[in-house]
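Novice: Whatever this is, show me its structure:
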Amino acid sequence: MGSGSIRRSAGALFRGVVSGAPAPTGTFTDVPTSSAVHPITAAPVRRRILTRTGAALAGTAVLLPPLLLAAPAHADEKPKDGKGGQHAPKAPAPPAGMSKVGGGRLGQAGTQVQLKPGAPKLPDDLTARSWIVSDAESGKVLASHNAHWQLPPASTLKMLFADTVLPKFPKDQKYTVKPADLAGMGDGSSLVGIKENLSYTVHDLWLGVFLRSGNDAVHTLSAMNGGTAKTVQEMQKQAEALNATDTHVVTPDGYDAPGQVSSAYDLSLFARAGLQNADFREYCSTVSTQFPGEVKDGKRGTFGIQNTNRLLSGDYDVKPYPGIAGVKNGYTTNAGSTFTGVAQRGERKLLVTVMNPEKKEHNEAYKETAKLFDWGFAAADKVEPVGRLVGPRSEEGDARTGGAKLDGDRTRAGLEDASGGSGGAWTALAITGGALVVLGGLALLVHRRWPLPELMRRRGGKH
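Specialist: Next up is the predicted model:
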């Protein structure tokens, strides 16, 4: 792995809470930053990648590990059209029935938005199979497109990994990596460059997870947590606890596996939960830093790493988005490009998740995310919400049944406002004599805000 002197960005997003996590090992290639990644079939099931080098960052080479890849979602053959020619395979359609967690409209296929007079129109060149724009604090969904479509998540699933494991280990705890810790990673896994028999702090490992999407860091943290199988089970339980009902976890790092899915809605829930934690905010907003390297002549070296979130670090065709503060990007052949981002403008903080743009241009997921951020900040007060990001089961009960947990131990059945009005308000109902009886005033509205400190990025040691 190449070393270099890259200025440190210990960026901490909002100001806030805690950390912890495990990682894997493998080989990797030293390449300049700002490279594009292209998959090449290497096996019947898995795919490997080649990296295409781009311009080095300020003349300094940093490791850009290959992004996660796996089996293609569809056959490579192109069907013939009626005239005997060739045309691209028809894009898959979202299922007719999807989850209605967060509001009835979110379970409908297609774009959901309710514009008020004077509201700007949505961008007309969005190609993602699924996307959602929401208020990070109130949870109101401003607009969505196939929000609950279950799709491969790629490395955006690492947000759930962080929600699950990060709080378990103090950031200054040290761990010596064993060879077995790095076994079992998928071919072509993205890596930060962890070496067996060397020690790393938990803080180092989480920077490897968030900046380089390092599967080696994920597997190391998983080993600390009792192993990959245990970690996957805990991640699934965490998803259920967060009312993320579209998610099925198979791997802790997001590497493609049969049956592993999530949704734009659930990924937004993972980001929103993680951003309550100060360490999560720090890691996902760090632009660049120095990472521990190998020992030479009795001295431990370091090398520079840069965040692969291009709305945070920038690229030759994408500028850092104003106010961006994380959170996580991903890519596999099966998932395409996926991304969840959080940004602040004034007092407003928005979350945007984009999954698998059909337009396969370089950095397309980031470009479509930026357009949705621009629209969301301009339209936030000029739209009626079409749903909401629900809270965890500890606060609201099981969102699939409409169960809202209110006033301590009193649990009441609830019905979601299908229009998503009042921030996805719940209509509280009580069961009396087998019949549903509307409680006083017909509706008990629950408005849940998750306050977040001001977003910030620290660059070049300036706090």
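Novice: only C-alpha atoms for contact and neighbour calcs from this point on.
Specialist: Noted.
Novice: would you say residue 429 is within a strand?
Specialist: Yes: the assignment for residue 429 by DSSP: H, G, I helix; E, B strand; the rest coil puts it in a strand.
Novice: Proceed likewise with the subsequent sequence, for comparison:
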Amino acid sequence: MHTNRFPLAALVLAVAAATLSTSPESIAAPRHAAKAAAQKKPSADAAAPAPAVGESAVAGGAPALAAKAWLLMDFDSGQVLASANADEPLPPASLTKMMTSYLVEQALRTGKLKKDDLVTVSEHAWCRGSSSESCMYLPLNSQAKVIDILRGIVIQSGNDASKAIAEHMAGSEEGFAKLMNAEAQRLGMTHTHFVNATGLPDPAHKASARDLAILARAIIRDSAEYYPIYAEREFTFHGIKQGNRNALLYTDPTVDGLKTGHTEEAGYCLVTSSKRNGMRLISVILNTRSAQARADQSRTLLGWGFSNFEKAAPIPPEAVVATAKVDFGKVDTVPAVLGAPWTVTVPRGQQVQTSAQLKPALEAPVAKGAVIGKVVASSNGKPIAEAPLVAQADVERAGFLLRGWQHVTKMFGK
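Specialist: Take a look at the predicted model:
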């Protein structure tokens, strides 16, 4: 997270980057910027989507944002705090590259890739000097280190970098898309289907706001070593310096990621993460009319979230939540406790109620720490989060004679 003041030059760079309108997400090298701007009318001329009114537990509701879909998620719990059209599959443009980068990061984490491994740039991956797409400008048949490729994907949104690593990891971009879809399924992204590693338009290439928030949460949670790259404001490769298109990185020190996207079909999109006073929120804005609008709406949504929600600990650590009945054990019951400290995010000033749900017909042996139920937190009568309950102690299985007696007493309802 950046806490220092940002230099004026960086702010000017951010504003310039945010207002270019080439597609998809194409701020090319500085030498291409003027040509690209001249080739296309300013995106501000595009019609703004009708304001999408969201659903939220906050009295008075969530803000209405001029985007086709949007969502605000609490990072720690995964709770959706407010949303509109959250499950509608939409073109994600370069937000797709969050899955591409996530797969690279996890391969690095598990040792399947090394930072210094060399990736070859094929003719399919190579950008042919066009200013109509976003590129890292890797030379044809050249090689680049995996860590540079990762930065090219995250910071420069390089289509060439994305295609090159896809071929390196899976043999082809089509093969890599299969890995992307398998990972999406594992993460619970139920309204997403990837066709390519870049987000270039395809009728079958879709993702929902909820799914993209789930993916962002996975990146922050699972890629701790590499997540700081998402906050880097520029990257230079082969003498070409390009700025990160996430304008909030230059204006809000609490923002530390994640990714921008834009095509004509997808509109302007942004997934953002911000952490303030120990609470991290993830916002998703899909299909709004300009780079400025996606930044403004993300800022509005995050500000509303931090102003209207707070963290609460419904149950103190190590407190006994309930007592579970155990059949055929040396003891008849076992205390049920939280497996880990638990916090939930609730509208400011609202009370939190909890209820325990224990597994029926629990039989010994029961190991200490085994999940034996769950506790559900509710606010204003609506469930907002849940956590597993575990056994506080071991329960050994009773001997033969004691179990026989217990069987008899069960038969007679005693």
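Novice: Fetch the TM-score of the aligned pair.
Specialist: Overlay of the two chains. TM-score (TM-score structural alignment, normalised by the length of structure 2): 0.64; 306 aligned residues with a CA RMSD of 4.1 Å.
Novice: so what corresponds to residue 330 of structure 1 in structure 2?
Specialist: Using TM-score structural alignment, the partner of residue 330 of structure 1 in structure 2 is residue 261.
Novice: same question, residue 342 of structure 1
Specialist: Aligned against structure 2 - with TM-score structural alignment as the criterion - residue 342 of structure 1 pairs with residue 273.
Novice: Tally up the residues packed near its match, please.
Specialist: Counted by other CA atoms under 10 Å, the residues lying close to residue 273 of structure 2 total 28.
Novice: May I ask which helix or strand encompasses residue 73 of structure 2?
Specialist: strand 69-74 (DSSP states H and E).
Novice: The residue nearest the centre of structure 1 in helix, strand or coil?
Specialist: What sits nearest the mean C-alpha location of structure 1, by CA atoms, centre = their mean, is residue 156, with 3.4 Å. Three-state assignment for residue 156 of structure 1 (three-state DSSP): helix.
Novice: Now do the contacts for the match of residue 342 of structure 1.
Specialist: Going by CA atoms under 8 Å, 6 or more residues apart in numbering, residue 273 of structure 2 touches 255-258, 280-283.
Novice: again, but for residue 96 of structure 2
Specialist: 194, 197-199.
Novice: And for the aligned residue in structure 2 for residue 154 of structure 1, nearest residue in space, chain neighbours not counted?
Specialist: Under the alignment by TM-score structural alignment, residue 154 of structure 1 pairs with residue 93 in structure 2. Distance criterion CA to CA, 6 or more residues apart in numbering; nearest residue to residue 93 of structure 2, sequence neighbours excluded, is residue 199 at 4.3 Å.
Novice: count of residues packed around that neighbour?
Specialist: That count, for residue 199 of structure 2 with other CA under 10 Å as the rule, works out to 26.
Novice: any idea what sits nearest whatever residue of structure 1 lines up with residue 236 of structure 2, other than its immediate chain neighbours?
Specialist: Matched to structure 1 by TM-score structural alignment, residue 236 of structure 2 sits across from residue 290. The shortest distance from residue 290 of structure 1 to any residue other than its chain neighbours is 4.5 Å, reached at residue 304 (CA to CA, 6+ apart).
Novice: now the host helix or strand of the one you found, how far from the chain's geometric center?
Specialist: According to DSSP H and E, residue 304 of structure 1 maps onto strand 299-306. What separates the centre of strand 299-306 of structure 1 from the centre of its chain is 26 Å, taken as CA atoms, centre = their mean, to the nearest Å.
Novice: Following the chain onward from that strand, which element is next?
Specialist: Following strand 299-306 of structure 1 in sequence, per DSSP H and E, is helix 310-313.
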